[in-house]
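Asks: here's a sequence, model it:
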Amino acid sequence: MSVFDVLKERGFIAQLTHEDEIKEILDKEKVTFYIGFDPTADSLHVGHFLQLMVMSHMQKAGHRPIALLGGGTAMVGDPTGKTDMRKMLTKEEINHNAECFKKQMEKFIDFSDGKAIMANNADWLLNLNYIEFLREIGVHFSVNRMLTAESVKQRMERGLTFLEFNYMIMQGYDFLELNKRYGCVMQLGGDDQWSNIIAGVELIRKKESKPAFGMTFTLLTTSEGKKMGKTEKGAVWLDPEKTSPYDFYQYWRNIDDADVEKCLALLTFLPMDEVRRLGSLKDKEINEAKKVLAYEITKIVHGKDEAEKAKKAAEALFGSGGDLEHVPTSTISSSLIGSKLVDILFETSIVPSKAEAKRLIKQGGLYVNDEKITDIDAVADESMFKDGKMLVRKGKKTYNQIIIE
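Replies: You can find the predicted model right below:
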């Protein structure tokens, strides 16, 4: 089975520029391809993880990935999917974020012995001569055509800066540069990047008279069409300091039943026969599939040891034995005993604000040692700490432990 067939069967592929040619070169040649990552934060998130899985499948099939860090394009900002202009970052912030991305990517992609390349478009974008760039590259872009792109149309109604309007040209130029430097013939990306990818494919074909190809893959969305990877605390990050392995595991453990099979196919390396078997489970049995999903993704992202710890912590909380060793834990001073529970929850960052703690209590969603708290002025006295520990539950499945120093 070719890598094209693998990606197709697992549900990755959304759109292709030249389907028959792409099938043929992926089957018969060793292709150099690239995916771009704009370092706008100091960690990759779950949306990036899907792209890394595509890179991994391609690399396992013998193709060479280029992970392109957008040190230059991050200074402009991609208008795709945005309702407002992206926050402007400094060069220092972008460089720091790019270094964080590099360290994380090396866990998923083998960069040894030229098997993969990591590049940064700041190397060619930051020192461009503007007039020369317009004459050599801008001449190949039709403004009329650019205005038909979804990413541009959506923003035109709310206001699109000329700065952001340049993003498509810059991404197209990236592909051209990678083609010249490394023989890159294919760009991959999320389906929201379709217009930008076509721009690069056409630029190479017009300017260099060479074949170039583009392929987009499905976005990581729920069955209701909402982007996955969002929680009450924000994005689900791959950095364990920003999203703990336990919280990461629990996110996948608690996804909607309808999304289990899709996530198993896209985000794990389990054989598709097993994916389909697990995805077909119904009612209570689907929980077994969710446990497999959570374990497999956590193992890929955080390693086997952390996946085991997260699994044991979840089993301890949901009645399958074990202990609370790996449950997210906060420590407080004994001087806080006798304080309001709301204050302690805020002090330990279990809730983002005291108002949120009060809202939880009013809605019946806060439990201490499995007893519902109904009083927003409840005091955390010694009786709440059993052997110096308090187990806090928010809603049905989010647990934290507080320990007295």
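
Asks: going by C-alpha atoms from here, please, whenever you check contacts or count neighbours.
Replies: Fine.

Asks: can you give me the strands for the stretch 251-400 of the chain?
Replies: Assigned by DSSP state E, counting those that start in this stretch, the stretch 251-400 of the chain shows strands spanning 329-332, 366-368, 371-372, 389-394, 398-404.

Asks: quick one: closest of those to residue 24.
Replies: Closest of the strands of the stretch 251-400 of the chain to residue 24 is strand 398-404, at 48.4 Å (criterion: CA to CA).

Asks: who are the packing partners of that closest one?
Replies: Counting contacts by 3 or more CA pairs under 8 Å, 6 or more residues apart in numbering; DSSP states H and E, strand 398-404 packs against strand 329-332, strand 389-394.

Asks: most packed of the ones you listed?
Replies: Neighbour counts (mean count of other CA atoms under 10 Å) averaged over each of the helices and strands packed on strand 398-404 peak at strand 389-394, with a mean of 20.

Asks: next, the angle from that one to strand 398-404.
Replies: Angle of strand 389-394 versus strand 398-404, following axes from the mean of the first three to the mean of the last three CA atoms, to 10 degrees, is 150 degrees.

Asks: just to revisit the earlier point, let's have the helices and strands packed on strand 398-404 in a markdown table, adding distance to residue 125.
Replies: Shown next, in a markdown table, are the helices and strands packed on strand 398-404 (distance: least, CA to CA, whole Å):
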| stretch | distance to residue 125 |
| --- | --- |
| strand 329-332 | 46 |
| strand 389-394 | 48 |
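
Asks: out of those strands, which is closest to residue 347?
Replies: Closest approach to residue 347 among those is made by strand 329-332 (8.5 Å; CA to CA).

Asks: contacting residues for the nearest residue to residue 291 once chain neighbours are set aside?
Replies: Computed as CA to CA, 6 or more residues apart in numbering, the closest residue to residue 291 that is not its neighbour in sequence is residue 253, at 5.7 Å. Applying CA atoms under 8 Å, 6 or more residues apart in numbering, we find residue 253 in contact with 287, 290, 291, 293, 294.

Asks: now residue 246, nearest residue through space, not along the chain?
Replies: Taking CA to CA, 6+ apart, and ignoring the residues beside it in sequence, residue 246 has residue 310 as its nearest neighbour in space, at 4.7 Å.

Asks: count the neighbours of the one you found for me.
Replies: By the measure other CA atoms under 10 Å, the count of residues near residue 310 is 27.

Asks: please apply the same query to residue 145.
Replies: If you count neighbours by other CA under 10 Å, residue 145 ends up with 10.

Asks: next helix or strand past the helix or strand that contains it?
Replies: Per DSSP states H and E, residue 145 falls inside helix 143-146. Next in sequence after helix 143-146, counting helices and strands by DSSP H and E, comes helix 150-156.

Asks: buried residues, the following helix or strand past that following helix. List them.
Replies: Going down the chain from helix 150-156, the next helix or strand is helix 162-165, by DSSP H and E. Buried residues in helix 162-165, counted by 16 or more other CA atoms under 10 Å: 164, 165.

Asks: just to be sure, residue 134 is in a helix?
Replies: Yes: looking at residue 134 with DSSP: H, G, I helix; E, B strand; the rest coil, it is inside a helix.

Asks: please give the structure of this sequence too, so both can be compared:
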Amino acid sequence: MAKIVLQASVFFLFLYLTSCNQTQESNQKTVAQDSTLTEGTFGYDLGFLKKHKSVLVLTAPDNADSRAIVVADYQGRVMTTTSGGDNGNSYGWINYELIKSGANKKHINAYGGEDRFWFSPEGGQFSVYFKRDQKFDFENWQTPAAIDSEPFDIVSADSASVKFRKNTVQENHSGTRFDLTIERTVSMLGTDRIKDLLKVSSLGATKVTAYESVNDIINNGADWKRETGGIGIWILGMFKPSDKTVIVAPFTTPHAGKPLLTSDYFGVIPADRLVTGENAVFLKADGKARSKIGLAPQSATGFAGSYDSGKGILTIVQYDLDTAGDYMKSTWEIHKDPYQGDALNAYNDGPLADGTQMGPFYELESSSRVFPLKKGEKLSHTHRTFHFEGDTEMMDQIARKVLGVSLGQISEVF
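Replies: Below is the predicted model of the structure:
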């Protein structure tokens, strides 16, 4: 009986994916014929990605204009979303040139995308980005293929969600091996769920799209030991910068009225780019100066966001947070306190010393807590992304409720 059920499940999944591909091929022809779908629209990005990869298009259960593009070959990442259908704004940053080239780059393949799965920590003795005994420098830094260039397998899918799985073995800088299964489910969120999560009674006349990624690591090998390291889940979202976009990181102040903020990852950030207010940190997201901030779990709130006052787009991210949990430290050095890292990070791209630049883009990132997993145990982390546009008054209420600041404060801080 179990065999029959499994065969039936595979058969129906095949039918669903075949239907998706046929629909996507039909949509691709429409995109190619519709000259109104210019760069910057969801339809343009959908047409572009279909030329290079098989894609899944997810739609919110109660809003046909709320859509997301997910690519299994890019580790199940959410490439972009929209709240306005094919002609609506496309919110995610996409690296068109890299995707068109088909190249497999050294160090990292930065395809873009609003929500991608990574491991933490990036640096330190427990990093899986540097081989054993290697120096912590760019030449030695390598994103593991399992989360960079290898596809994730599709386990199941429907019109609003898709589940992925990936088996991998990783070894950290100290020589500890991890036998893992990654599971990742991306699901579109309906209106009632959005209101419930944000604790708002109405969304007014805003156009909105929202989704969540539920990410798991399952330990298939030996029990983890604190002294030999662990692996955390790190979710990163890449978005389009502008001169009028500002990142907002709300905080609490458990220590002497100041947030536990790290802002010198790439040197001191000038005052005209970073402002610490009474209850939020503001960082310019113009893609013109490389800078990064991080909030420790004790100061984070489980929310962050950005506002583009030029286009009138409010973006919110919500993530699992354990204020008393251990979080991996990611700076490129041996750590005395490897479990005192950030729960939230935000990054603004900019030119490197040689003048080259990967983007421009900006990132909103969250990390999971870490604890010693026994064999068969699971670590889980949920990260949600919301985009709003259209009704400025309603968006202002949402920003005040979730981020603790008004749209006016965000627009005028720099």
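
Asks: and the TM-score between these chains?
Replies: In this superposition the chains share a TM-score of 0.23, using TM-score structural alignment, normalised by the length of structure 1; 154 aligned residues with a CA RMSD of 6.9 Å.

Asks: out of the helices and strands packed on strand 398-404 of structure 1, which comes closest to residue 368 of structure 1?
Replies: In terms of CA to CA, the element of those nearest to residue 368 of structure 1 is strand 389-394, at 4.7 Å.

Asks: quick one on the thing from earlier: residue 163 of structure 1 is nearest to which of the helices and strands packed on strand 398-404 of structure 1?
Replies: Among these, the nearest to residue 163 of structure 1 by CA to CA is strand 389-394 (43.7 Å).

Asks: that older thread, quick one: contacts of the helix holding residue 145 of structure 1?
Replies: Residues outside helix 143-146 of structure 1 that contact it (CA under 8 Å, 6+ apart): residue 152.

Asks: go through that helix and flag the buried ones.
Replies: Buried, per 16+ other CA under 10 Å, within helix 143-146 of structure 1: residue 146.

Asks: what is the strand or helix carrying residue 24 of structure 1 packed up against?
Replies: Taking DSSP H and E as the definition, one finds residue 24 of structure 1 inside helix 19-28. Here helix 19-28 of structure 1 touches helix 3-9, going by 3+ CA pairs under 8 Å, 6+ apart.

Asks: hmm, 10 Å instead?
Replies: Applying 3 or more CA pairs under 10 Å, 6 or more residues apart in numbering; DSSP states H and E, one finds that helix 19-28 of structure 1 contacts helix 3-9, strand 213-217.

Asks: what angle separates it from strand 213-217?
Replies: In terms of direction (the same axes, to 10 degrees), helix 19-28 of structure 1 departs from strand 213-217 by 90 degrees.

Asks: next, the buried residues of helix 19-28 of structure 1.
Replies: Buried residues in helix 19-28 of structure 1, counted by 16+ other CA under 10 Å: 22, 26, 27.

Asks: so the first one touches residue 33, yeah?
Replies: No: using CA atoms under 10 Å as the test, residue 22 of structure 1 is too far from residue 33 to be in contact (11.6 Å).

Asks: overlap in contacts, those two.
Replies: The contact sets of residue 22 of structure 1 and residue 33 overlap at 186, 213, 214 (CA atoms under 10 Å, 6 or more residues apart in numbering).

Asks: now the residues you listed as CSV including distance to residue 60 of structure 1 and neighbour count?
Replies: Formatted as CSV, those follow (distance: CA to CA, whole Å; neighbours: other CA atoms under 10 Å):
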residue, distance to residue 60 of structure 1, neighbour count
186, 17, 24
213, 20, 23
214, 20, 25
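
Asks: one step back: deepest of the helices and strands packed on helix 19-28 of structure 1, which one?
Replies: With a mean of 23, the top stretch among the helices and strands packed on helix 19-28 of structure 1 by mean neighbour count (mean count of other CA under 10 Å) is strand 213-217.

Asks: so which elements touch the helix or strand containing residue 22 of structure 2?
Replies: Using DSSP H and E, residue 22 of structure 2 maps to helix 2-33. Of the remaining helices and strands, those touching helix 2-33 of structure 2 by 3+ CA pairs under 10 Å, 6+ apart are helix 42-50, strand 56-60, strand 153-157.

Asks: against residue 69 of structure 2, how distant is residue 82 of structure 2?
Replies: 9 Å (CA to CA, to the nearest Å).

Asks: residues near residue 103 of structure 1, how many?
Replies: 11.

Asks: cool, and residue 8 of structure 2?
Replies: When neighbours are counted by other CA under 10 Å, residue 8 of structure 2 registers 12.

Asks: what helix or strand is residue 317 of structure 2 on?
Replies: Using DSSP H and E, residue 317 of structure 2 sits within strand 313-319.

Asks: repeat for residue 203 of structure 1
Replies: Using DSSP H and E, residue 203 of structure 1 falls in helix 194-207.

Asks: and the angle from that helix to strand 213-217?
Replies: Interaxial angle of helix 194-207 of structure 1 relative to strand 213-217 (the same axes, to 10 degrees): 170 degrees.

Asks: report all helices and strands that helix 194-207 of structure 1 contacts.
Replies: For helix 194-207 of structure 1, the packing partners by 3+ CA pairs under 10 Å, 6+ apart come out as strand 13-16, helix 143-146, helix 150-156, helix 167-182, strand 186-190, strand 213-217.

Asks: Provide the secondary structure category for residue 56 of structure 1.
Replies: helix.

Asks: near it, how many other residues are there?
Replies: Residues within reach of residue 56 of structure 1, counting by other CA under 10 Å, total 19.

Asks: same question for residue 2 of structure 2.
Replies: Neighbour tally, residue 2 of structure 2, other CA under 10 Å: 7.

Asks: returning to what we had before: please identify which of the helices and strands packed on helix 194-207 of structure 1 is closest to residue 248 of structure 1.
Replies: Using CA to CA, those put strand 186-190 closest to residue 248 of structure 1, at 22.3 Å.

Asks: neighbour count: residue 82 and residue 69 of structure 2, which is higher?
Replies: More neighbours surround residue 82 than the other of residue 82 of structure 2 and residue 69, with 27 against 23 (other CA under 10 Å).

Asks: how close does that one sit to residue 65 of structure 2?
Replies: For residue 82 of structure 2, the distance to residue 65 of structure 2 equals 7 Å [CA to CA].

Asks: name the residues contacting each of these two.
Replies: Common neighbours of residue 82 of structure 2 and residue 65 (CA under 10 Å, 6+ apart) are 59, 88, 207, 208, 209.
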